[in-house]
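Visitor: structure for the following, please:
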Amino acid sequence: MTRRTTTPSAARLGLRENAGQFALLVAVNALVGGMVGQQQTTLPLLATQEFGLDGYAFIFTYIAAFGVTKAAANYVAGTLSDRIGRKRVLLAGWLFALPVPLLIIWAPNWGWIILANVLLGINQGLAWSTTVTMKVDLVGPKQRGLAMGFNEAAGYGAVAVTSLAAGWLADQFGLRPAPFLLGVAYTILALALVLFFVRETRGHANLEAQAHANQAADLTSAQVFGLTTWRDPSLSSASQVGLVNNLNFGLSWGVFPLLFASRGLEIAQIGILIALYPAVWGAGQLLTGWLSDRWGRKRLITTGMLTQAVGMAVIALSGEFLGWAFGAILLGAGTAMVYPALLAVVGDVAHPAWRGRAIGIYRVWRDLGYAFGALVGGLIASTLGLTFAVWGAAALSLVSAIAAIVRLRETNPR
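Guide: Alright, predicted model coming up:
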């Protein structure tokens, strides 16, 4: 049976030509990010203060569970979006989000928190990967970096705003249930937007495919996996850098709240520090996505990883609020340089016929970084202390930057 490749007669590529649907998908991705932000400040504190957990490796299991399931869901999202369409996968992702905040609110033990994060990982993998693919479909090759800048700025800006809001709610009303009512509202709103207003975008991908000749279109999933994981220098470099980048985020998610709390900061202050990282990350991508279309992808990616290494070192060396804030700003700036450029690299190289799978596989490796960050951070923190875990992330960021300098090719079609 041959898959249909018809293109809607009204389909046009470009950000301006698809402004309404593009803006709607930006809003949906902001809600995806908000689902992570509701728990960033609160869950490590919930583990120690309400559940009495004291082993870092065990506490961070919820981040590892999130990262592994999100990575697997990314692969499923890429495969299904190429086969059955983008909108159905996006809707399924939000259905998995429904129980997440309720499980956390009612959790009698830590196992419920881990289950909630398994479902959250599925939600993030299906929903975030699909909004990325849909935006790339809509804008075409000329504004790919800018499109990814908008997408990631919305998602991680929402992580920051929701982290800050959840920290304030926890400080005013307690760790449960107030912060997680945000997730209930986000899920209901997202389901309504996707069900009634988001439109399918595979027709736009088919339109671009008619003029796309840089790769063969009839690749198997195994071939796409090989290209994205090791065979293609640019795709595999993107996967490697993405993994280390999210290792930093996963480690910060678990380590930073406990590190700051151990030095006497209040929950509201911790919320501000936790929000700074994704706030700078989110806002900065509006600029860096645009710059990657003009300056190229490689210089932003390598400079961004070096900046993250410095940011981690500053946090490890500091012992007070202002130093930690400066380190978080550096981390956010470095991540802003990297994130949209990496997605643009995958969009540059991948043929529209297997773009969804390539994005999904790249995001498999990238989001396994959450799990590695949680496991590595937990083990180092348990044996050597929280500060040494931060130093470990700084060293890995430096190694990642050097590897990208050596292996990553410039992929900007300009």
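Visitor: from now on I want contacts and neighbour counts done on CA atoms only, so please keep to that.
Guide: OK.
Visitor: ok, residue 83 - contacts?
Guide: Counting by Cα atoms under 8 Å, 6 or more residues apart in numbering, residue 83 touches no other residue.
Visitor: an error on my part: the question was meant for residue 338.
Guide: Contacts of residue 338 (Cα under 8 Å, 6+ apart): 300-302, 304-305.
Visitor: surely residue 297 touches residue 341?
Guide: Yes: under the criterion of Cα atoms under 8 Å, residue 297 makes contact with residue 341 at 5.2 Å.
Visitor: quick revisit: now the contacts of residue 338 in TSV, with neighbour count?
Guide: Formatted as TSV, these follow (neighbours: other Cα atoms under 10 Å):
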residue	neighbour count
300	24
301	28
302	24
304	25
305	30
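Visitor: next, the structure of the following sequence, for comparison with the previous one:
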Amino acid sequence: MSSTADTGVRLGLRENRAQFALLVVVNVCVGGLVGLERTTVPLIGTDVFGLTSDLAVFSFIIAFGLTKALTNLAAGALTARFRRKQLLVAGWLIGVPVPFALAWAPSWGWIVAANVLLGLNQGLTWSMTVNMKIDLVGPARRGLATGLNEAAGYTAVGATALLTGYLATAYGLRPAPELIGVVFVVAGLALSLVVRDTAAHVALELARHTDHSPPTGPAAGLAATFARTSWHHRSLRGASQAGLVNNLNDGLTWGVFPLLFTDHGLGLAAVGLIKGLYPILWGIGQIPTGHLADRLGRKPLIVSGMLVQSAGFVLALVLLDRPLLAGVTSAVVLGIGTAMVYPALIASVSDHAHPRWRANALGTYRFWRDIGYAVGALVAGVLADAVGLNATVVAAAVLTAGSGVLAAWWITDRRPVA
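Guide: This is a model prediction of the structure:
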């Protein structure tokens, strides 16, 4: 699990526990910042700015998803020119205006613009925390490393969504719920200035890598890796489509669930509970599922997790006559299913990518995964305006089950070598 070099650099979770723990806390701040929007922003669109089109309400998610996806893609290429720590700090500086814009935006256009900045922030900061943790632990513990990283981020998303729901109930939709984001920005930036870069760990793993068949030089660049990860490589293609549909689900629930359950009589605190439970379980659940991905393989968790998510959408509609039960049950099942999928997908991409082009492969995967936010919001907005919120949830269940079938067909497990 560990290795040493003349420089004293070592690979392994235990060997790098202090830096790893610091990066976990940084990703808590990353997740907390995006969690500000989970409960309140769709309702700000309808109640504060008077938007009547669901597609218009979901436009902030489309802006966020497109920007984050493109930033994820660029982040892989940028690691060839800049150190990971530099990109991490840059992401936090870009995110400074976000909580203030959400709290006091004079028009909906400002909310959309804030989500462009938030997408840049999340694309850089979350990408770098993932890459740096993978760099630190080496090949054998990637599932656990990504599980811990995503657990920290998405537990913070859920806890913040839950907190903003209660703050909105007590103090209104703005500005109190959004201003807690200032704490996340300040803490995230300060801690990122302290963390050490991981370039030496990448160099050590590259020196020890025994597979010399993957191309180097121009063929390992962004364009070639994008094509390889998106469609040429069967397993990477399977992971990319599953990631897209997984976040399509998240983008859809982000916009649809607050409107669906308030339409059925639930208040802001109850909606906050539903919106908080989903990412909290998604987050905490990734610690055991990341470990299981290392023990059992990536594919079983990916395929079964997508099918569990599909069942979560079905339950939301079957139980809708009791909206709180429907929301909580759906959130629990969706959270468990997503926890099964998330670390296994990132670990699978890492398994099939040579260290020389792994950052670009992860950037490409994360591009397709996070474009799912935009696709989900766009599909949700169009379908909700045309046929209603219930039919939109049915469509999500069908798409998710289909994605699980494709993952079973395309993805193969490749056992990493320590």
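Visitor: residue 297 and residue 341 of the first structure: who's more crowded?
Guide: Of the pair residue 297 of the first structure and residue 341, residue 341 is the one with more neighbours under other Cα atoms under 10 Å, namely 32 against 27.
Visitor: what lines up with that one in the second structure?
Guide: Taking TM-score structural alignment for the superposition, residue 341 of the first structure sits opposite residue 344 in the second structure.
Visitor: residues in contact with the closest residue in space to its match that isn't next to it in sequence?
Guide: In space, and not counting its chain neighbours, residue 344 of the second structure is closest to residue 298: 4.9 Å by Cα to Cα, 6 or more residues apart in numbering. Residues near residue 298 of the second structure by Cα under 8 Å, 6+ apart: 344-345, 347-348, 413.
Visitor: and if you look at residue 50 of the first structure?
Guide: Shown in contact with residue 50 of the first structure (Cα under 8 Å, 6+ apart): no residues.
Visitor: next, count neighbours for the counterpart of residue 76 of the first structure in the second structure.
Guide: Using TM-score structural alignment, the partner of residue 76 of the first structure in the second structure is residue 74. If you count neighbours by other Cα under 10 Å, residue 74 of the second structure ends up with 18.
Visitor: so what touches stretch 29-40 of the second structure?
Guide: For stretch 29-40 of the second structure, the surrounding residues in contact (Cα under 8 Å, 6+ apart) are 99, 118, 122, 125-126, 152-162, 164-165, 168, 173, 177-178, 180-181, 184-185, 187-188, 254, 258, 268, 271-272, 275.
Visitor: in the second structure, what residues pair with the helix or strand residue 300 of the first structure falls within?
Guide: For residue 300 of the first structure, the element it lies in under DSSP states H and E is helix 298-317. Structural correspondence for helix 298-317 of the first structure: residues 299-318 of the second structure, per TM-score structural alignment.
Visitor: so residue 164 of the first structure sits against residue 277, correct?
Guide: No: using Cα under 8 Å, residue 164 of the first structure is not in contact with residue 277; the gap is 11.2 Å.
Visitor: can you map out the helices along the stretch 151-300 of the first structure?
Guide: Ranges of helices within the stretch 151-300 of the first structure are 178-196, 202-209, 221-226, 233-262, 267-295, 298-317, based on DSSP state H, counting those that start in this stretch.
Visitor: sorry, back to before: just the element for the match of residue 341 of the first structure, please.
Guide: Using DSSP H and E, residue 344 of the second structure falls in helix 323-352.
Visitor: same deal with residue 92 of the first structure?
Guide: According to DSSP H and E, residue 92 of the first structure maps onto helix 86-97.
Visitor: which SS state does the residue of the second structure most remote from its centre fall under?
Guide: Largest separation from the mean C-alpha position in the second structure: residue 6, at 36.5 Å (Cα atoms, centre = their mean). Under DSSP: H, G, I helix; E, B strand; the rest coil, residue 6 of the second structure falls in the coil class.
Visitor: contacting residues around the match of residue 76 of the first structure?
Guide: residue 363.
Visitor: how about residue 26 of the first structure, what's its partner in the second structure?
Guide: Superposed on the second structure with TM-score structural alignment, residue 26 of the first structure falls opposite residue 24.
Visitor: surely its match is in a strand?
Guide: No: judged by three-state DSSP, residue 24 of the second structure forms no part of a strand; its state is helix.
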